[in-house]
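K.L.:
Provided below are the primary sequence and the corresponding predicted coordinates.
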Amino acid sequence: ASAKVYKLKCSVALGPGTGIWKAGTEWAQRVKQASNGQLEITMYPPGALVGTTETLEATGRRVIDMAFSTAEYWAGKDPAFAFVTYLPGGFDNPIQHDFWLYNRGGIDLIRELYAKYNVYLLSLPYYPAEYLMTRVPIKSMADIKGKKLVFSGSMQHTLFNKLGASTVFMPTGERVTALERGVIDGGDIGVPSTTVAIGADRVAKYLLRPSLHQPSSALELVINMDLWKSLPDNLKTILEREAYDLAWRCYRESLDLDLAALKKMRAEGLQEFTLPESEVNEIVRIARSCWEEEAKKTDLGKKILDSQIAVMKELGLLN
């Protein structure tokens, strides 16, 4: 008898032209090859099947089979999700994050969180730095005061509120219109290639370094739990192996696109500012106080945070 073919639908948080879409669609092809055609995954852009901010629940209820998105969207459902991706003032790069996940048990704690939503986490694909992009110049901490900024993660909202900004949330795709209308001054407009792909570079002409709110990022690749449990072991192995491979390909592909996007933006008049080191240190100090504040809202989040802090100490990032 011929092997059973699984035709799966996966919703992606960003559409064509972005690093996520490119890495995700290529991933689906590699999975099909590796499984000899048994796993046929079709990728859908945001809104084609479900809205960007509905993919977690839709995967849990199996309205869709899988999703490639970001945990940042779910902190409103469960504050523990704030600790899944990068903490401002935390790990410096994905190598440290990866070490925590796979050598110090971080992934098990995070899977425990996703399991509550009847979802299995395949991997946390890495993503390069996201800079503060604005339509008005921000050169210092003082300039942040009074600005209206957009962010995805709840931790970023807490941090920038403490720095004197007012913050709002909206899916990445809606941020361009808000910038054009002056509803927001800027904020997290995605990595540079996303900024260009959604057309926000026409309005956001100022970039602030270093990236404090998202020095690197971890996305999410999830699958419905019942479907996952029903898969034969060999297909589970292929999905997990390819999902981990995607974690790093996603980072490399996105970085490649980001470098090209920065080049384009610079040619079109992008102005770049760098915060003085004393202010960077001060913002990191404030960011770290936000961690504990957010962790008070969630037992599992506190467990995930404590696990990260132990590794940060081990790596000499924290005293």
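P.N.:
Right, received. Where do you want to start? For clarity, every value in this text was computed on a predicted model and none was experimentally measured. Numbering: from 1, shown residues only.

K.L.:
For the rest of this, base every contact and every neighbour count on C-alpha atoms.
P.N.:
Noted.

K.L.:
Could you identify the helix or strand that succeeds the helix ranked longest in the chain?
P.N.:
For the chain, the longest helix by residue count, based on DSSP state H, is helix 233-267. Downstream of helix 233-267, the first helix or strand assigned by DSSP states H and E is strand 271-274.

K.L.:
just checking, what packs against that next one?
P.N.:
Packing partners of strand 271-274 (3 or more Cα pairs under 8 Å, 6 or more residues apart in numbering; DSSP states H and E): strand 206-209.

K.L.:
Show me the contact partners of the strand it packs on.
P.N.:
Contacts to strand 206-209, defined as Cα atoms under 8 Å, 6 or more residues apart in numbering, come from residues 131-139, 270-275.

K.L.:
Buried only: go through those residues for me.
P.N.:
Neighbour counting with 16 or more other Cα atoms under 10 Å marks 131, 132, 133, 134, 135, 137, 138, 139, 270, 275 as buried within the contacts of strand 206-209.

K.L.:
In helices, which of the residues you listed appear?
P.N.:
Among these, no member lies in helices (by DSSP H).

K.L.:
From those, pick the one nearest residue 21.
P.N.:
residue 131 (20.1 Å; Cα to Cα).

K.L.:
which residue sits closest to the closest one, ignoring its sequence neighbours?
P.N.:
Using Cα to Cα, 6 or more residues apart in numbering and skipping residues adjacent in sequence, the residue nearest residue 131 is residue 211, 4.9 Å away.

K.L.:
In three-state terms, label that neighbour for me.
P.N.:
Three-state call for residue 211 (DSSP: H, G, I helix; E, B strand; the rest coil): coil.

K.L.:
For residue 139, see how far away it is.
P.N.:
Residue 211 sits 13 Å away from residue 139, going by Cα to Cα, to the nearest Å.

K.L.:
Second structure for comparison follows:
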Amino acid sequence: MTSRRKFLKTAGIAGAATLAAPAVKAQAPIKWRMQTYAGPALAEHVIKPSIDAFNIAAKGQMEIELFFSDQLVPTGELFRAMQKGTIDAVQSDDDSMASPTEVTVFGGYFPFASRYSLDVPVLFNQYGLKEIWDEEYAAVGVKHISAGAWDPCHFATKDPINSLEDMKGKRVFTFPTAGRFLSQFGVVPVTLPWEDIEVAVQTGELDGIAWSGITEDYTVGWADVTNYFLTNNISGAWAGSFFANMDRWNELPEHLKVMLQMAMDQSHYYRQWWYWGGEANLRVHGTKLKLTTIPDEEWATVEKAAVQFWDEIAAESPTKAKVVDIFRKYNADMEKAGRPYRYS
């Protein structure tokens, strides 16, 4: 009886505590605003599927609201907005969002730093670029989440390019560093909002675009306003990243950080096969753009100029020199490895 009374007393206290406790409601989700450099049509492939999947997997604990190119702030102001906390996270290359770091010049398309899309993740994860990027961004209050590869950089133009002479005077929408490099060949770099590019080509404000490969030209409508696609490229793969405001990142519980990292990695993976397959398929089966090629012996002039460009960039700071040294070592290793890593 003593044991029974003790049990009832204990159970009664526990039961009363349970009855007295208010109903536990799910915590309000952590809400982030993320802006991508991509417009709506491109974002459907390069980021939206991963963000949608993350929001489902987060089960109400966190929700990321995605904004497209220039929706909240102009692309060139993305870094500052994220640093201040106006935007919580960003998908962009360093170059386009004008980040004030020593590695900014290497984002987007750094001339001939890569030949294939796999070069980018290997450079970051096996050759030391990740540590440099992490350190550079942490110093300015931003978390560098991860880097990945996109498409190669080709010209899509209204008039054909069959020689370096044909490039002279062409007003082209391109990345800041790519424009700086290409200007020595007479290309006139033009900066415009991403959403204005198609109309600018139609009105003659632009002669072409050196922003992407052929997959993107078809996806976003640029293949509808240009006529030719130059098969030579100045880079085998765009390099871009996911970033977050450091304070907001640090506030996340560990499991959400892991989930977010996985979503970003999945996004990188999707882009690799989507672009890689799309580039070949549209060259062979596409009907909107005629392919042109500058002969190898003439294009070698551009490749030689890139080596000098690397020297100029390396001379600007010790950090830039360190990154260029990594590019040199990596490309030398790939050349020595031979096929299929490099075809000399």
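P.N.:
Good, I have the coordinates. Worth saying up front: this structure is predicted, and the values here are computed from it rather than measured.

K.L.:
for the contacts of strand 206-209 of the first structure, which one is nearest residue 235 of the first structure?
P.N.:
Distance to residue 235 of the first structure across the contacts of strand 206-209 of the first structure (Cα to Cα) is lowest for residue 131, with 37.9 Å.

K.L.:
In the second structure, what residue corresponds to that closest one?
P.N.:
Counting by TM-score structural alignment, residue 131 of the first structure lines up with residue 154 in the second structure.

K.L.:
circling back: filter the buried ones among the contacts of strand 206-209 of the first structure down to the ones in strands?
P.N.:
Counted as lying in strands by DSSP state E, out of these, are 132, 133, 134.

K.L.:
my read: the last one touches residue 202, true?
P.N.:
No: with contact defined as Cα atoms under 8 Å, residue 134 of the first structure and residue 202 do not form a contacting pair (10.8 Å).

K.L.:
Of the ones in strands among the buried ones among the contacts of strand 206-209 of the first structure, just say which sits nearest to residue 151 of the first structure.
P.N.:
Nearest to residue 151 of the first structure among these, counting by Cα to Cα, is residue 132 at 9.7 Å.

K.L.:
how deep is the corresponding residue of the second structure for residue 308 of the first structure tucked in, by neighbour count?
P.N.:
Using TM-score structural alignment, the partner of residue 308 of the first structure in the second structure is residue 327. Using other Cα atoms under 10 Å, residue 327 of the second structure has 19 neighbouring residues.

K.L.:
where's residue 327 of the second structure relative to residue 221 of the second structure, distance?
P.N.:
With distances taken as Cα to Cα, residue 327 of the second structure is found 33 Å from residue 221 of the second structure.

K.L.:
before we move on, what about residue 106 of the second structure?
P.N.:
Distance from residue 106 of the second structure to residue 221 of the second structure, counting by Cα to Cα: 27 Å.

K.L.:
now swap in residue 299 of the second structure and tell me
P.N.:
Residue 299 of the second structure sits at a distance of 28 Å from residue 221 of the second structure (criterion: Cα to Cα).

K.L.:
for residue 77 of the second structure, same thing?
P.N.:
Applying Cα to Cα to residue 77 of the second structure and residue 221 of the second structure gives a distance of 25 Å.

K.L.:
Also residue 301 of the second structure?
P.N.:
Distance of residue 301 of the second structure to residue 221 of the second structure, computed by Cα to Cα: 31 Å.

K.L.:
again, but for residue 331 of the second structure
P.N.:
34 Å.

K.L.:
next one: residue 179 of the second structure
P.N.:
Residue 179 of the second structure is 22 Å from residue 221 of the second structure, where distance means Cα to Cα.

K.L.:
okay, those two: which has more neighbours?
P.N.:
residue 179 (20 against 14).

K.L.:
and the gap between the residue nearest to residue 314 of the second structure when sequence neighbours are not counted and residue 176 of the second structure?
P.N.:
With Cα to Cα, 6+ apart as the criterion, residue 314 of the second structure has its nearest non-adjacent residue at 3.9 Å, and that residue is residue 321. Distance, residue 321 of the second structure to residue 176 of the second structure, by Cα to Cα: 19 Å.

K.L.:
likewise residue 243 of the second structure?
P.N.:
Noted for residue 243 of the second structure: a distance of 20 Å to residue 176 of the second structure, by Cα to Cα.

K.L.:
Spell out the secondary structure type for the counterpart of residue 22 of the first structure in the second structure.
P.N.:
When the second structure is aligned by TM-score structural alignment, residue 22 of the first structure is paired with residue 45. When classified by three-state DSSP, residue 45 of the second structure comes out as helix.

K.L.:
Tell me which residues touch the residue nearest the centre of the second structure, please.
P.N.:
Residue closest to the average C-alpha location in the second structure (Cα atoms, centre = their mean): residue 240, at 2.7 Å. By Cα under 8 Å, 6+ apart, the contact list for residue 240 of the second structure reads 91, 92, 93, 94, 107, 108, 147, 148, 149, 150.

K.L.:
again, but for residue 320 of the second structure
P.N.:
Residue 320 of the second structure neighbours (Cα under 8 Å, 6+ apart): 102, 103, 313, 314.

K.L.:
Hmm, residue 75 and residue 154 of the first structure touching each other?
P.N.:
Yes: Residue 154 of the first structure lies in contact with residue 75 (Cα under 8 Å); the separation is 6.2 Å.

K.L.:
The strand or helix carrying residue 30 of the first structure: how far from the chain's middle?
P.N.:
Using DSSP H and E, the element containing residue 30 of the first structure is helix 19-34. How far helix 19-34 of the first structure lies from its chain's middle: 18 Å, per Cα atoms, centre = their mean, to the nearest Å.

K.L.:
which residues in the second structure does the helix or strand following that helix align to?
P.N.:
The helix or strand immediately downstream of helix 19-34 of the first structure is strand 39-44, counting by DSSP H and E. Mapped onto the second structure using TM-score structural alignment, strand 39-44 of the first structure covers residues 62-67.

K.L.:
Enumerate the positions of stretch 228-241 of the first structure that are buried.
P.N.:
228, 235, 236, 238, 239.

K.L.:
aligned partner of the first one in the second structure?
P.N.:
Pairing criterion TM-score structural alignment: the partner of residue 228 of the first structure within the second structure is identified as residue 249.

K.L.:
where's its match relative to residue 40 of the second structure, distance?
P.N.:
To residue 40 of the second structure, residue 249 of the second structure is 26 Å away according to Cα to Cα.

K.L.:
for residue 291 of the second structure, same thing?
P.N.:
The spacing between residue 291 of the second structure and residue 40 of the second structure, counted by Cα to Cα, is 27 Å.

K.L.:
cool, residue 144 of the second structure as well?
P.N.:
According to Cα to Cα, residue 144 of the second structure and residue 40 of the second structure sit 24 Å apart.

K.L.:
Kind regards, and thank you for your time.
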